[in-house]
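*Asks:* What follows is a predicted protein model with its sequence.
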Amino acid sequence: MEFPIQAETSSFNTYFCLLLANNILQAKGVENGSNTVISPFSFHLLLSLIAVGSKGRTLEQLFHCLGSKSLEDINSLASQMVDLASPFNKSNGVSIGEPDLSFVNAAWVAQSLKLKPSFQEIVEGVYHAIAKEADFANKAEQVVAEVNAWAETATRGLIRNLLTAEALKRYLYRSFNRYKILKLPYKTSQPTRKFAMHFFLPDAKDGLKNLLQMFKSNPEYFNKRFDLVNEKIFDFWVPRFKFEFEFEASEAMIKMGLDLPFNRSKAEITEMVDSVTEPLFVRKMFHKCLIEVNEEGTEAAASTAVIIEQQQQSVYPNPSFVADHPFMFMIKEETSGVVFFVGAVLNPSLDS
């Protein structure tokens, strides 16, 4: 299926999901001095799944957050997003130079509740996700172990193959007011898919907070098609880094106005199961990402940083892009505008 080209902004990345991503980068990352990575893409799909199981005011609130007017729109959009990511969710990996990205979403429902066949069909058929019953009441520890094992297997443990020699030959660069952007396009076997990793480097050593504030004031800036060029720069320096980040998202979403799905007495999540004695609501929403970036695109990392050279020149005699202080990164599909990952690196030597 050919992926549609979006206009100025991408409907695949809603204002809500991008603002959520930025809020988390600031609150959980910069304020705590932590490396951070999250996926607006995954949040969009997960909120869409909740919408499929909702009705009434809860559904209307989710429509507003997702920028949709009907479940048909939500499911159609989700199907295209899943199709975009599907080439990378393969057990045998991808070719050298391609981004190795893994995405998994799931709904775990108490065993006492019986999923509606219509809901399970949409979850598995449209979202390529899983909906499983679990005995939370009597086998909580076993369920936790099962969920963790499933996630590790489904994602193959890593998000990797980001910086490669092939990508470095096709970099794009531009210096703007107070920050620089370096874009590394990936080689892909899919002609309709154009993935790239962007590095946003503030000019000031302590400029990351101000850079994130700029994105917060206009989250759709993530969707901007930056006017970058294949400008000649000398050797540049970026650190290798590997870290994981996890958090529980309900509190952040409630603060941003998406409260009904998490409200025990007001949530109208009635379309997931056949019958309930008490209303359903979303108790917790867990999100976890892991990313590794190095010069080989492999898991091995012997040191905390690496010099990346362009065409065998000497080590940055006059560098134009030296990421020796906190910066932001983004992994994006250029044709659609979908932002898959956004993160901030404050200390690349922290390996969590």
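*Replies:* Sure, I can see it.
*Asks:* going forward, measure contacts and count neighbours with C-alpha atoms only.
*Replies:* OK.
*Asks:* I'd like the distance between residue 283 and residue 249.
*Replies:* Counting by C-alpha to C-alpha, to the nearest Å, the separation of residue 283 from residue 249 is 10 Å.
*Asks:* got the contact list for residue 18?
*Replies:* When contacts are counted by C-alpha atoms under 8 Å, 6 or more residues apart in numbering, residue 18 touches 40, 219-220, 222.
*Asks:* Closest to residue 171 out of those?
*Replies:* residue 222 (18.8 Å; C-alpha to C-alpha).
*Asks:* is it true that the closest one touches residue 338?
*Replies:* No. Using C-alpha atoms under 8 Å, residue 222 is not in contact with residue 338; the gap is 9.3 Å.
*Asks:* Dump the contacts of residue 18 to CSV, plus neighbour count.
*Replies:* Output for the contacts of residue 18, formatted as CSV (neighbours: other C-alpha atoms under 10 Å):
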residue, neighbour count
40, 23
219, 22
220, 18
222, 23
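*Asks:* Apart from its chain neighbours, what residue comes closest to residue 77?
*Replies:* residue 12 (7.2 Å; C-alpha to C-alpha, 6 or more residues apart in numbering).
*Asks:* Is the one you found part of a helix or strand, or is it coil?
*Replies:* Assigned by DSSP: H, G, I helix; E, B strand; the rest coil, the conformation of residue 12 is coil.
*Asks:* Around it, how many other residues sit close by?
*Replies:* Residue 12: 24 surrounding residues under other C-alpha atoms under 10 Å.
*Asks:* so where do the helices sit in the stretch 51-200 of the chain?
*Replies:* 56-66, 71-85, 117-125, 140-155, 165-168 (DSSP state H, counting those that start in this stretch).
*Asks:* which residues make contact with the fourth one from outside it?
*Replies:* Counting contacts by C-alpha under 8 Å, 6+ apart, the residues outside helix 140-155 that touch it are 89, 102-104, 134-136.
*Asks:* Reformat the contacts of residue 18 as CSV; add distance to residue 109 and secondary structure.
*Replies:* As requested, these are exported to CSV (distance: C-alpha to C-alpha, whole Å; DSSP: H, G, I helix; E, B strand; the rest coil):
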residue, distance to residue 109, secondary structure
40, 24, helix
219, 33, helix
220, 34, helix
222, 34, helix
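*Asks:* second one coming, line it up with the first:
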Amino acid sequence: MEHGQDAAVRDEVALSMRLLRHLGSPDEPANLAFSPLSFHAVLPLLASGASGATRDQIVAFLGPAGADAHATLASKVASEVLAGRDGTVPEVRCAMGVWVDAALRLNPAFADAAASVFNAAARTIAFARAPSMAARPSSSPSLYFNGHWYSPFFPRLTKDGTFHVSPDHAVSVPFMTGSHLPTFMDIGCHPGFNVLRMPYSRGGDGQVFAMYIYLPDERDGLAGLVRQISSNPAALLHKTIVPKRPVTVGELKIPKFEVSLKVEASRLLRELGLDLPFSPAADPFSAMLLDSPQKVAVSSVLHQCFVNVNEKGTVAAAGTVASMMGCAMPDDHIVDFVVDHPFLFFIMEEDSGLVVFAGQVANPLLH
């Protein structure tokens, strides 16, 4: 990618950690899953229909790469990164759309830009006739990912074991314990945490996706790990966090898990400093509509996501609606990777470095 897009990717990675820090509670860690890329997809599209201070605030919220770089990245994501075909492995699908109430007039220039730049359909539709709904444009990116591990686990080797939800609370959960390549894995060891890279089978288009599991050394170290990664996400949330050379693995135990999240995220975005798109007093989307009889604004941002990880691979889906470096190890160094306490996970597209899905698991028994 060009330098501008590299900067936009760094902004998307940083946004991933900003969202993770605010969605999670350091006092009471809970399971959660979300798609940073889904959030990123909708914001440049909204920016293209916004004007004035609202557009400037959306662009500033996305990061210092700037409006053009983020629009170019969003276009590339829609047309290349997430343009997988149904029936392929990994199966990756992305759909973008903008809907405006039929009582309003959609700006043809915005509709053309949505289609040509963001690969998004823009059209009018008859919404519910409640007066409060008449002036609300809606934008929705939907992501779907179905990947098979490059080295799948053997279901017959899955065994129950102890998972420490906290230092004084443990539960019994099923752990995946073996794969076709059980002795060599991509693991990075760092002060305070270890990282396991689990690649998915590469599709015919050559795209490479992988899940990265970040495991703090301490059983109650999840909040500290989030702070540590947030201090330098460009380095600590990057494929170079794991050495290119696989290491010998001693004991390997990874819990099966399914986590989900459904959240009205407008409050989250407001707390992070993005408030003008939600204020009709600012007339924020004048570039989206023609001769609107009233000012319009985003009324809510509904984000839904789920991630399921098992012996075969991962299924993940998300939708957002707006209505370090590796470390070298000696050849004889044996590393255990036992995920028996709360951890973070990230699904990344490795050529670009984009974070497609992210989350944390505090208790694998809770869905």
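*Replies:* Great, that's in hand. No experiment lies behind these values; they were computed from the predicted model shown.
*Asks:* So after superposing, what's the score?
*Replies:* Overlay of the two chains. TM-score (TM-score structural alignment, normalised by the length of structure 1): 0.77; 312 aligned residues with a C-alpha RMSD of 3.2 Å.
*Asks:* if we can go back for a sec, which one among the contacts of residue 18 of structure 1 gets closest to residue 328 of structure 1?
*Replies:* Using C-alpha to C-alpha, residue 222 comes nearest to residue 328 of structure 1 of those, at 11.5 Å.
*Asks:* any idea what residue 53 of structure 1 aligns with in structure 2?
*Replies:* By TM-score structural alignment, residue 53 of structure 1 lines up with residue 49 in structure 2.
*Asks:* ok, its match - how many residues close by?
*Replies:* Residue 49 of structure 2 has 21 nearby residues by other C-alpha under 10 Å.
*Asks:* Just give the closest residue to it, not the sequence neighbours.
*Replies:* Once flanking residues are discounted, residue 49 of structure 2 sits nearest to residue 288: 4.4 Å by C-alpha to C-alpha, 6+ apart.
*Asks:* what does residue 48 of structure 1 give?
*Replies:* Distance criterion C-alpha to C-alpha, 6+ apart; nearest residue to residue 48 of structure 1, sequence neighbours excluded, is residue 74 at 6.4 Å.
*Asks:* For stretch 65-80 of structure 1, buried residues please.
*Replies:* Of the residues in stretch 65-80 of structure 1, 65-68, 71, 74-75, 77-80 count as buried by neighbour count, 16 or more other C-alpha atoms under 10 Å.
*Asks:* Test my guess that the residue nearest to residue 77 of structure 1 contacts residue 337.
*Replies:* Yes. If you go by C-alpha under 8 Å, residue 12 of structure 1 and residue 337 touch, sitting 7.4 Å apart.
*Asks:* picking that back up, could I get the helices of the stretch 51-200 of structure 1 in TSV, plus columns for distance to residue 290 of structure 1?
*Replies:* Formatted as TSV, the helices of the stretch 51-200 of structure 1 follow (distance: least, C-alpha to C-alpha, whole Å):
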stretch	distance to residue 290 of structure 1
helix 56-66	25
helix 71-85	17
helix 117-125	24
helix 140-155	10
helix 165-168	21
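*Asks:* nearest to residue 212 of structure 1, of the ones you listed?
*Replies:* Taking C-alpha to C-alpha, helix 56-66 is the member of the helices of the stretch 51-200 of structure 1 nearest to residue 212 of structure 1, at 21.2 Å.
*Asks:* Can you list the helices and strands that the closest one packs against?
*Replies:* Applying 3 or more C-alpha pairs under 8 Å, 6 or more residues apart in numbering; DSSP states H and E, one finds that helix 56-66 of structure 1 contacts helix 15-24, helix 40-52.
*Asks:* residues contacting residue 184 of structure 1?
*Replies:* Contact analysis of residue 184 of structure 1 by C-alpha under 8 Å, 6+ apart lists 163, 167-168, 170-172, 196-198.
*Asks:* Please pick the buried ones from these.
*Replies:* For the contacts of residue 184 of structure 1, buried by 16+ other C-alpha under 10 Å: 163, 167-168, 171-172, 196-198.
*Asks:* Quick check: the farthest pair among those residues?
*Replies:* 163 and 172 (13.8 Å).
*Asks:* that older thread, mapped onto structure 2, which of the contacts of residue 18 of structure 1 hold?
*Replies:* Counting by both residues aligned by TM-score structural alignment, their matches' C-alpha atoms under 8 Å, these that remain in contact in structure 2 are residue 40.
*Asks:* any idea which of the contacts of residue 18 of structure 1 is closest to residue 98 of structure 1?
*Replies:* Of all the contacts of residue 18 of structure 1, residue 98 of structure 1 sits closest to residue 40, with 20.6 Å by C-alpha to C-alpha.
*Asks:* how far away is the aligned residue in structure 2 for that closest one from residue 249 of structure 2?
*Replies:* Aligned counterpart of residue 40 of structure 1 in structure 2: residue 36 (TM-score structural alignment). Noted for residue 36 of structure 2: a distance of 31 Å to residue 249 of structure 2, by C-alpha to C-alpha.
*Asks:* just residue 88 of structure 2 next, same as before
*Replies:* 31 Å.
*Asks:* Neighbour count: these two, which is higher?
*Replies:* Remark: of residue 88 of structure 2 and residue 249, residue 249 carries more neighbours, 18 against 14, as counted by other C-alpha under 10 Å.
*Asks:* What does that one correspond to in structure 1?
*Replies:* So residue 249 of structure 2 corresponds to residue 233, using TM-score structural alignment.
*Asks:* Show me where the stretch 51-200 of structure 2 has its strands.
*Replies:* Here the stretch 51-200 of structure 2 has its strands, by DSSP state E, counting those that start in this stretch, at 91-101, 105-106, 121-125, 138-148, 159-166, 169-176, 184-190, 193-199.
*Asks:* So for residue 15 of structure 2, which of those sits nearest?
*Replies:* Nearest of the strands of the stretch 51-200 of structure 2 to residue 15 of structure 2, taken as C-alpha to C-alpha: strand 138-148 at 16.9 Å.
*Asks:* Give me the residue at the spatial middle of structure 1.
*Replies:* residue 39 (1.6 Å; C-alpha atoms, centre = their mean).
*Asks:* how near is that residue to residue 190 of structure 1?
*Replies:* Look at residue 39 of structure 1 and residue 190 of structure 1: by C-alpha to C-alpha, they are 22 Å apart.
*Asks:* and stretch 348-363 of structure 2, which stretch of structure 1?
*Replies:* Stretch 348-363 of structure 2 corresponds to residues 332-347 of structure 1 when matched by TM-score structural alignment.
*Asks:* next one: that stretch to chain centre, how far?
*Replies:* Relative to the centre of its chain, stretch 332-347 of structure 1 is centred 7 Å away, using C-alpha atoms, centre = their mean, to the nearest Å.
*Asks:* Between the two ends of it, what distance do you get?
*Replies:* One end of stretch 332-347 of structure 1 to the other measures 23 Å (C-alpha to C-alpha).
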